[in-house]
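Colleague: only geometry, no sequence info:
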């Protein structure tokens, strides 16, 4: 039996990390964990409890509420991937709203939030055989991951992808709103004090601005197969 490896996929928002990670996990028979969904769920909690909003973020209140936040994933056979639950409620659809996207980076920048979620993520991946995507997987969560990938694309390309996704879902948004959200998140994610978004030194960078999903997947799948084949038992 081939030894399982850990696959860490980092990158900017709307680079298709979750899409390729889900497919990769399914092909390899690995567990897939969307860490972005975890931060979005915490953000949804913060919005619902008036901890964050247009007037700012009450970091003290966020830290105080952390023990009350329970997150877990449940596999949905119809969808073929696990959905996230916040305090027992499926919030997979709610966390994808643009309003949540607009506030997730400030919440993710809070040190105590990151510490709590990183501990959960590391526990999930202790037995390997996992594909995890996010912002600091290859640098903080799994610095020893056998395969590290860093996905990027132009802000305009990512905004167009996200805009189409939101329109297809029935959301009423403008392209300008989405582009601003993308660039704002890029800045916050890259400049935050705790676990900023950076490419791990040993990560493979893939710019998918002009790359189709299938082409990107085949390239990444090839990297994974070669590593698994050459991994010691």
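Modeller: Noted; the coordinates are in hand. Just so you know, these numbers come straight off a predicted model, no measurement behind them.
Colleague: C-alpha from now on. contacts and neighbour counts both.
Modeller: Noted.
Colleague: residue ranges of the helices in this structure, please?
Modeller: Along the chain, counting by DSSP state H, helices occupy 17-28, 35-48, 59-65, 98-108, 111-124, 155-168, 175-191, 213-230.
Colleague: mind checking which of these is nearest residue 85?
Modeller: helix 35-48 (7.9 Å; CA to CA).
Colleague: Identify each buried residue in that closest one, please.
Modeller: Under the neighbour-count criterion of 16 or more other CA atoms under 10 Å, helix 35-48 has 35-47 buried.
Colleague: Next up, a structure to set beside the first:
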């Protein structure tokens, strides 16, 4: 079973993806980490996150053992990752990585911006996880504050809105719900409620497919 989780930043995809992976005993990939790790390595090497050669080189040399690096959550890494995600050659390298991951015999759960539309268009279940910009900014602001950031809520909200616009407007693989995706709005949902709603959607979808 392949489950595709798409949606904007700080909508809760990561938390939900990890919980679903434990529930269904499936491997999980946060595809945003691939772009963040590429960004980290480009910047560490003194490269330019808008230079195709620098970014492709870093994408090809990614080490999965570093994907838990707390440095990946730094705001500047996220900003660079968003720029890198607009480079077609980088997206191709990382698309290959994601599709190999999804071919796990037991299935997989992947979260990102274009899983249901580009990476795994034939996924068994597609969820588009979203929330209001304000709710997502509050979550991200709390996360950053816990890590020592001094950014204000207003600054984080501006970043969230800018990122949304950039992701939706990019020419290659813009963020949008797949035609057959189930919408899950987490604006007013806690972690447990969002998880339960997702499990209900998945179990219903898989049950209907099994009866077809």
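Modeller: That came through, no problem. Everything numeric in this text was worked out from a predicted model, so none of it was measured.
Colleague: Give me the TM-score for this pair.
Modeller: Overlay of the two chains. TM-score (TM-score structural alignment, normalised by the length of structure 2): 0.91; 210 aligned residues with a CA RMSD of 1.9 Å.
Colleague: what would the buried residues of helix 35-48 of structure 1 look like in a markdown table with distance to residue 95 of structure 1?
Modeller: Shown next, in a markdown table, are the buried residues of helix 35-48 of structure 1 (distance: CA to CA, whole Å):
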| residue | distance to residue 95 of structure 1 |
| --- | --- |
| 35 | 12 |
| 36 | 10 |
| 37 | 7 |
| 38 | 9 |
| 39 | 9 |
| 40 | 6 |
| 41 | 6 |
| 42 | 9 |
| 43 | 8 |
| 44 | 6 |
| 45 | 10 |
| 46 | 12 |
| 47 | 11 |
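Colleague: Between the residues you listed, which sits nearest residue 152 of structure 1?
Modeller: Among the buried residues of helix 35-48 of structure 1, and counting by CA to CA, the member closest to residue 152 of structure 1 is residue 36, at 15.9 Å.
Colleague: I'd say that closest one and residue 133 touch.
Modeller: Yes - using CA atoms under 8 Å, residue 36 of structure 1 is in contact with residue 133, at 7.4 Å.
Colleague: and stretch 49-66 of structure 1, which residues are buried?
Modeller: In stretch 49-66 of structure 1, counting by 16+ other CA under 10 Å, buried: 51, 52, 53, 57, 59, 62.
Colleague: need the contact list for the first one.
Modeller: Residues touching residue 51 of structure 1, when contacts are defined by CA atoms under 8 Å, 6 or more residues apart in numbering, comprise 57, 58, 59, 61, 62.
Colleague: now do the fourth one
Modeller: Shown in contact with residue 57 of structure 1 (CA under 8 Å, 6+ apart): 51, 106, 107.
Colleague: so what corresponds to the last one in structure 2?
Modeller: Meaning residue 107 of structure 1. Under the alignment (TM-score structural alignment), residue 107 of structure 1 maps onto residue 84 of structure 2.
Colleague: count of neighbours near that match?
Modeller: 27 (other CA atoms under 10 Å).
Colleague: how about it, what does it touch?
Modeller: 35, 39, 49, 50, 55, 90 are the contacts of residue 84 of structure 2 under CA under 8 Å, 6+ apart.
Colleague: Quick check: the two most widely separated of the residues you listed?
Modeller: 35 and 50, at 12.6 Å, using CA to CA across the contacts of residue 84 of structure 2.
Colleague: Counterpart of residue 220 of structure 1 over in structure 2?
Modeller: In structure 2, residue 220 of structure 1 lands on residue 198 (TM-score structural alignment).
Colleague: which residue packs closest to that match, ignoring adjacent ones?
Modeller: Counting by CA to CA, 6 or more residues apart in numbering, residue 184 is the residue found nearest to residue 198 of structure 2 once chain neighbours are left out, at 7.4 Å.
Colleague: right, and the one you found touches residue 128 too?
Modeller: Yes - taking contacts as CA under 8 Å, residue 184 of structure 2 lies within contact range of residue 128: 6.0 Å.
Colleague: Pick out whichever of those two has more residues nearby.
Modeller: Each of residue 184 of structure 2 and residue 128 has its neighbours counted (other CA under 10 Å); residue 128 has more, 26 against 19.
Colleague: re earlier: in structure 1, what residue corresponds to the residue nearest to residue 198 of structure 2?
Modeller: Using TM-score structural alignment, residue 184 of structure 2 sits opposite residue 206 in structure 1.
Colleague: mind checking how far its match is from residue 229 of structure 1?
Modeller: Using CA to CA, to the nearest Å, residue 206 of structure 1 is found at 22 Å from residue 229 of structure 1.
Colleague: Contact partners for residue 120 of structure 2?
Modeller: So residue 120 of structure 2 contacts 4, 99, 102 (CA under 8 Å, 6+ apart).
Colleague: run the last query once more with 10 Å
Modeller: Counting by CA atoms under 10 Å, 6 or more residues apart in numbering, residue 120 of structure 2 makes contact with 2, 3, 4, 95, 98, 99, 102, 103, 110, 114, 126.
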